[in-house]
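J.: just coords:
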């Protein structure tokens, strides 16, 4: 193979691409990036003690990480058109490696926060590039299986993160959460340097700085506003939260209006002219809100409601995460064979029933009930997320792939922040309402019951959302783009 094709702006012809090494490179990078997102959660208490900072301060390791990804991901559509696949992926992994190394050596909270932001730069680049590459190297009739394989990594890595972190922290200090990842990150860089090829066409469109500024204010304001609102010590009435949400909403509206007028937009809004893509985006908002919120609510219920330790709660959620990961390749192949409706509709039905059953869980429920319900919920999610996402992206012509993947990934970040804040607020209001009606609100038993009541309210709301998703899923159908339609979009 001509080496020039791997380093210049020209993409390698599709017929000459060896897909397996490319997919392996992407999977290793994505696995590390997503594992990193959940590794730190159970270590926050240790970090507070070791670095001598408060809970509100240590939370910036998570909030800052999400905030930077929310700002960066919308711009990836532009970056994918300016740099080759190799350049972006290897640069992202080098940033991730550098951030991880600095984090492990951090002498203070400030340095650790900077390290996490460097990690976020790498992660924010990786996922859109991965999805864009899969769309480019696989024809529509084979994308289900490919996206399903990627889905295994996307769901498996976050699932084992808390458990793996618990095991590391039992015998080593928090720095090893970062040091243990370094060898794999280095291997990923070397592997990608040898095997990864450029598969996208570098067109270098005009860069509109004002659009990037509006995108930063819009998506950054919304992600930060909702993330802050989800913190019980801040709440929705905080002037900072209100200011961020208003600024974010105005910035986002102006950003969208500007993209419609530009001949070379940062994010091309023509993607929403394709009905299956628009439908998939709405479904992803609902699904991501449900997923992120469940991952937040269940540990809180198990710790405060059932009185379990954080590590035990992580172990209880592990089977569902593993099942979800291994279901993704299966649902991907079924998607290629039967289309989206055969998976998405039954999957949402399973989710709705399971979420309703979570409203029946009490402080006396057995642990195995939560394991079963969570596992079934994850099976339902695996039948919906990748098929819905792939259906939406399949309808786009190739020139819109970078924009479609950037929009999908941005929506996931925003929906995660919005969903977590909204569901925690619903849970908190349920707790307050319950405690206002008891004689001794400081009684541990009453506090546990209040947590249960709040979680029930949140799961009821989630079930209602999935009913809405079920109605929308009835309009989903298999989608492909005719060649003449793709040609028009390219003009």
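T.: Thanks, I have it. On a predicted model such as this, the values are computed, not experimentally measured, just so you know. Residues are numbered from 1 along each chain as shown.
J.: make it CA atoms for all contacts and neighbour counts henceforth
T.: Will do.
J.: How about stretch 305-325, which residues are buried there?
T.: In terms of neighbour count (16 or more other C-alpha atoms under 10 Å), stretch 305-325 has its buried residues at 305-306, 310-325.
J.: cool, and stretch 239-250?
T.: Buried residues in stretch 239-250 (16+ other C-alpha under 10 Å): 240, 241, 242, 244, 245, 246, 247, 248, 249.
J.: Quick check: which element contains the fifth one?
T.: Of the helices and strands defined by DSSP states H and E, residue 245 is found in helix 239-261.
J.: Which strands or helices does the helix or strand following that helix pack on?
T.: Using DSSP H and E, the helix or strand that follows helix 239-261 in sequence is helix 275-300. Applying 3 or more C-alpha pairs under 8 Å, 6 or more residues apart in numbering; DSSP states H and E, one finds that helix 275-300 contacts helix 310-338, helix 385-394, helix 401-435, helix 444-473.
J.: would JSON lines of these with distance to residue 201 be doable?
T.: Formatted as JSON lines, the helices and strands packed on helix 275-300 follow (distance: least, C-alpha to C-alpha, whole Å):
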{"stretch": "helix 310-338", "distance to residue 201": "26"}
{"stretch": "helix 385-394", "distance to residue 201": "18"}
{"stretch": "helix 401-435", "distance to residue 201": "11"}
{"stretch": "helix 444-473", "distance to residue 201": "34"}
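J.: for those, which one ends up most surrounded?
T.: helix 385-394 (a mean of 26; mean count of other C-alpha atoms under 10 Å).
J.: gap between that helix and the chain center?
T.: 15 Å (C-alpha atoms, centre = their mean, to the nearest Å).
J.: Ok, stretch 363-376 next?
T.: Counting by C-alpha atoms, centre = their mean, stretch 363-376 comes out at 25 Å from the chain centroid.
J.: Show me which positions of it end up buried.
T.: For stretch 363-376, by 16+ other C-alpha under 10 Å, it's 363, 370, 371, 372, 373, 374, 375, 376.
J.: out of those, who's nearest residue 450?
T.: residue 363 (10.2 Å; C-alpha to C-alpha).
J.: then this one, side by side with the first:
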């Protein structure tokens, strides 16, 4: 394969990349508008948060199905479905007179995002030479990580100056540009038209993912010691066991689970999940700390995340280029080390946190994130056969998307439980946030361990 990519391939990556960016941007853009929306839509906070949780969940489920769809159908057809759904969902959300309508619009957009992100990575994994793979995956990871981080700033700014509806109207010109970029350049054809979809497995996994999300959502209302929480958690675990048994005996599978026989892939998947779990979860925690503890408004709370989000524009592609040159996963380990340092600083300076410190610590944490995130899927993808690229693509993208949903839910539940115990929101939020910081640090240590093991195994194979 030639080192120079064709113009059509580059424009195809740009088209699917921009569609993915828009999808991840609107993913979290409403987080800072919930106070406004609860009044306008006349629903409570527990209901309105499904605009984000439901979005993430349906995106995850679509990504699970993407391995089958990419194998069976032309990329251009899938792209047209994705951009049509995104446009329809965008218009419904912009004009929505009630909560059910805006939720419907969000879910239609979520289906689009669940298609566009795997399409982007599929084009990269199948069209980019191995020696440039990490660079392009770094740029792709930059887009899908930048969107959720910029979302609160984007939503907060537009809501404060105009209306939350502008969040959706402003995307229409970019949608038109993306449509023409894709329609004239996407050419990849299906490579396994005989592939059969596992409907039973999909339904069971969808039930598990929804139930786990719902379980932690309930914890924020009834507490972690409630039989309600533990009963739902037990049912979730039993369903997981059932899913494992089903896959052991089924002739159909959502993805090719043999990719996990390679332990490097398994360790990378764990690290990938933890990076996004913390990244998206912390992007929820920091605005709460800024508003409830530091007394800042929604706009300032969103702006705190902006420098760290913009950092990815520079670091992610450079991190990929660095790993392409080294041809080892050392940048992933370095990223996890910096990520852990950033997480630890939130604990050390918990009592002295200011807006400036929040910006600085999040900036450092995002530096580590961007060094490791895109490089992780790049290194995992070169461990499998070409016919398994769609499977690893779907698995990793589904994992990172659900990690964001679960991370938001768990970190929110922890703060919610503390708020149930105290009348003073400032004190209870501070206690919940500190618990979140400790959880983040522990998970960052596990992520670093996973990165180090995969690095050692890679060196031993050479």
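T.: On my side now, so go ahead. A quick note: this is a predicted structure, and the numbers were derived from the prediction, not measured.
J.: Relative to residue 153 of structure 1, which of the buried residues of stretch 363-376 of structure 1 is nearest.
T.: residue 375 (16.9 Å).
J.: What's the match for that closest one in structure 2?
T.: Superposed on structure 2 with TM-score structural alignment, residue 375 of structure 1 falls opposite residue 363.
J.: and that match, what element?
T.: helix 355-381.
J.: Show me what residue 179 of structure 2 aligns to in structure 1.
T.: Checking TM-score structural alignment: residue 179 of structure 2 goes with residue 189.
J.: Counting neighbours, what do you get for its match?
T.: Counted with other C-alpha atoms under 10 Å, the neighbours of residue 189 of structure 1 add up to 21.
J.: how would you label it: helix, strand or coil?
T.: Following DSSP: H, G, I helix; E, B strand; the rest coil, residue 189 of structure 1 is assigned to helix.
J.: Give me the mean deviation of stretch 314-324 of structure 2 from structure 1.
T.: Here the mean offset of stretch 314-324 of structure 2 against structure 1 after fitting is 0.7 Å, by mean C-alpha distance after the TM-score superposition for structure 1.
J.: so that stretch matches what in structure 1?
T.: Stretch 314-324 of structure 2 covers residues 326-336 of structure 1 once aligned (TM-score structural alignment).
J.: Distance from the chain centre to the matching stretch, please.
T.: With C-alpha atoms, centre = their mean, you get 19 Å for stretch 326-336 of structure 1.
J.: From residue 37 of structure 2, how far off is the residue most central in space within structure 2?
T.: The centroid of structure 2 falls nearest to residue 401 when counting by C-alpha atoms, centre = their mean (3.5 Å). Going from residue 401 of structure 2 to residue 37 of structure 2 by C-alpha to C-alpha, to the nearest Å gives 24 Å.
J.: next one: residue 91 of structure 2
T.: From residue 91 of structure 2 to residue 37 of structure 2 the distance is 17 Å (C-alpha to C-alpha).
J.: what's the answer for residue 122 of structure 2, then?
T.: 37 Å.
J.: of those two, who's got more company?
T.: Between residue 122 of structure 2 and residue 37, counted using other C-alpha under 10 Å, residue 122 has the larger neighbour count: 24 against 19.
J.: Which helix or which strand is home to that one?
T.: Judged by DSSP H and E, residue 122 of structure 2 forms part of helix 99-127.
J.: so residue 191 of structure 1 touches residue 26, yeah?
T.: No. With contact defined as C-alpha atoms under 8 Å, residue 191 of structure 1 does not count as touching residue 26 (10.0 Å).
J.: and these two? which has more neighbours close in?
T.: residue 26 (24 against 17).
J.: Tell me the counterpart of that one in structure 2.
T.: Aligned partner of residue 26 of structure 1 by TM-score structural alignment: residue 16.
J.: what's the average distance of the helix or strand hosting its match to structure 1?
T.: Using DSSP H and E, residue 16 of structure 2 falls within helix 7-29. When structure 1 is overlaid, helix 7-29 of structure 2 sits 1.5 Å from its aligned residues on average, using mean C-alpha distance after the TM-score superposition for structure 1.
J.: and the buried residues of stretch 363-376 of structure 1 as JSON lines, adding distance to residue 281 of structure 1?
T.: Formatted as JSON lines, the buried residues of stretch 363-376 of structure 1 follow (distance: C-alpha to C-alpha, whole Å):
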{"residue": "363", "distance to residue 281 of structure 1": "36"}
{"residue": "370", "distance to residue 281 of structure 1": "30"}
{"residue": "371", "distance to residue 281 of structure 1": "29"}
{"residue": "372", "distance to residue 281 of structure 1": "29"}
{"residue": "373", "distance to residue 281 of structure 1": "26"}
{"residue": "374", "distance to residue 281 of structure 1": "24"}
{"residue": "375", "distance to residue 281 of structure 1": "25"}
{"residue": "376", "distance to residue 281 of structure 1": "24"}
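J.: ok, the residues you listed vs residue 157 of structure 1, which is closest?
T.: Checking the buried residues of stretch 363-376 of structure 1 one by one against residue 157 of structure 1 (C-alpha to C-alpha), the nearest turns out to be residue 375, at 15.8 Å.
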